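*Asks:* sequence? don't have it. structure:
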């Protein structure tokens, strides 16, 4: 779906709902910007566009805008602080990505599991360090 089509559709939707395009919300500005770009966009680029289009926007509203962006169903966070339109991705693409993240977290948690009956590794490391020191001292004596 061409990005111009999406921008035109959004403008028509606003006109049908009786919204004045001069009184756009920060999210509407963000949506139009991402539609016009037609590719994933960083949050900072979106935020700078909002500030440019709505100069009365206070910089201290950045965190609220970020929260609203995450809650708005039109956008999807792709990771790496990149955002795009949710409509461009199938549910399976987004769902598989999330499952991968959870799998990584589970793997990390499994690695961190500690057996309370197992001898602590610090003692083993201490023995290995002592052996290394002994080897170095032997080499110096030779």
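*Replies:* Thanks, I have the structure now. Everything numeric in this text was worked out from a predicted model, so none of it was measured.
*Asks:* Only C-alpha atoms from now on, for both contacts and neighbour counts.
*Replies:* Fine.
*Asks:* need the strands for this protein, in chain order.
*Replies:* Assigned strands in the chain, in chain order: 41-42, 75-79, 82-85 (criterion: DSSP state E).
*Asks:* Just name the most buried of these.
*Replies:* Stretch with highest mean neighbour count among those: strand 82-85 (a mean of 20; mean count of other Cα atoms under 10 Å).
*Asks:* Which elements pack onto that strand?
*Replies:* On a contact count with 3 or more Cα pairs under 8 Å, 6 or more residues apart in numbering; DSSP states H and E, strand 82-85 meets helix 26-37, strand 41-42, strand 75-79.
*Asks:* Distance-wise, check the one residue sitting closest to the centre of the chain relative to residue 136.
*Replies:* Central residue of the chain (Cα atoms, centre = their mean): residue 79, 3.3 Å from the mean position. Going from residue 79 to residue 136 by Cα to Cα, to the nearest Å gives 47 Å.
*Asks:* any idea where the helices of this structure begin and end?
*Replies:* With DSSP state H as the criterion, the chain has helices at 3-16, 26-37, 43-53, 62-71, 91-112, 121-141.
*Asks:* buried sites along the fourth one?
*Replies:* By neighbour count, with 16 or more other Cα atoms under 10 Å as the criterion, the buried positions of helix 62-71 are 65, 69.
*Asks:* Please enumerate residues in contact with it?
*Replies:* For helix 62-71, contacts defined as Cα atoms under 8 Å, 6 or more residues apart in numbering pick out 26, 27, 47, 75, 76, 77.
*Asks:* The structure to be compared is supplied as follows:
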């Protein structure tokens, strides 16, 4: 079936996930999820409100349908285009790389400790916060016995 051959009634009656399949099949390359939804909305004549209401439904259907495969962040293709291991490995590798990049950014964005407040042995210097007379060698029981 070719989308150009369908009349308005056929398009209206065809499930969004099936139209998504035909869009990808005709394009021959992966598309961003929002691009797929945009094309479906155009074909079916959805308003912006209808598109927003149905976008999660289409995402769920594409995820469940075995004909589709995620090959990148929000990038969907047809499973038949990829050997299963290649598609899975490349998608996982890309997602892991993006996660590592985000973690590195977060790590280097954190404030570094002020090295002037540190002792040479690496401990924070709190010596000025305590009164030397505050800590005695005697416990309270020993003080009572000595009286």
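*Replies:* In hand now; what should we look at? None of the values given here were measured: they were computed from a predicted structure.
*Asks:* Can you give the structural similarity as a TM-score?
*Replies:* Overlay of the two chains. TM-score (TM-score structural alignment, normalised by the length of structure 1): 0.55; 102 aligned residues with a Cα RMSD of 3.5 Å.
*Asks:* Adding distance to residue 32 of structure 1, write the strands of structure 1 out as TSV.
*Replies:* Formatted as TSV, the strands of structure 1 follow (distance: least, Cα to Cα, whole Å):
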stretch	distance to residue 32 of structure 1
strand 41-42	12
strand 75-79	11
strand 82-85	10
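*Asks:* What lines up with residue 27 of structure 2 in structure 1?
*Replies:* Counting by TM-score structural alignment, residue 27 of structure 2 corresponds to residue 37 in structure 1.
*Asks:* ditto for residue 77 of structure 2
*Replies:* Per TM-score structural alignment, residue 77 of structure 2 is aligned with residue 84.
*Asks:* do the same with residue 61 of structure 2
*Replies:* Counting by TM-score structural alignment, the partner of residue 61 of structure 2 is residue 68.
*Asks:* Show the contacting residues for residue 7 of structure 1.
*Replies:* Per Cα under 8 Å, 6+ apart, neighbours of residue 7 of structure 1: 32, 35, 36.
*Asks:* What's the local residue count around the second one?
*Replies:* When neighbours are defined as other Cα atoms under 10 Å, residue 35 of structure 1 has 22 of them.
*Asks:* Not counting its neighbours along the chain, what's nearest it?
*Replies:* Counting by Cα to Cα, 6 or more residues apart in numbering, residue 3 is the residue found nearest to residue 35 of structure 1 once chain neighbours are left out, at 5.3 Å.
*Asks:* quick one on the thing from earlier: the match of residue 77 of structure 2 and residue 15 of structure 1, how far apart?
*Replies:* Counting by Cα to Cα, the gap from residue 84 of structure 1 to residue 15 of structure 1 is 24 Å.
*Asks:* got it, and residue 54 of structure 1?
*Replies:* 19 Å.
*Asks:* With residue 55 of structure 1 instead?
*Replies:* Per Cα to Cα, residue 55 of structure 1 is found 23 Å from residue 15 of structure 1.
*Asks:* same check, this time on residue 91 of structure 1
*Replies:* Going from residue 91 of structure 1 to residue 15 of structure 1 by Cα to Cα gives 29 Å.
*Asks:* Likewise for residue 7 of structure 1?
*Replies:* With Cα to Cα as the criterion, residue 7 of structure 1 and residue 15 of structure 1 are 12 Å apart.
*Asks:* Of the contacts of residue 7 of structure 1, which is the nearest to residue 128 of structure 1?
*Replies:* For the contacts of residue 7 of structure 1, the residue nearest residue 128 of structure 1 by Cα to Cα is residue 35; the value is 59.2 Å.
*Asks:* Fine by me, we can end here.
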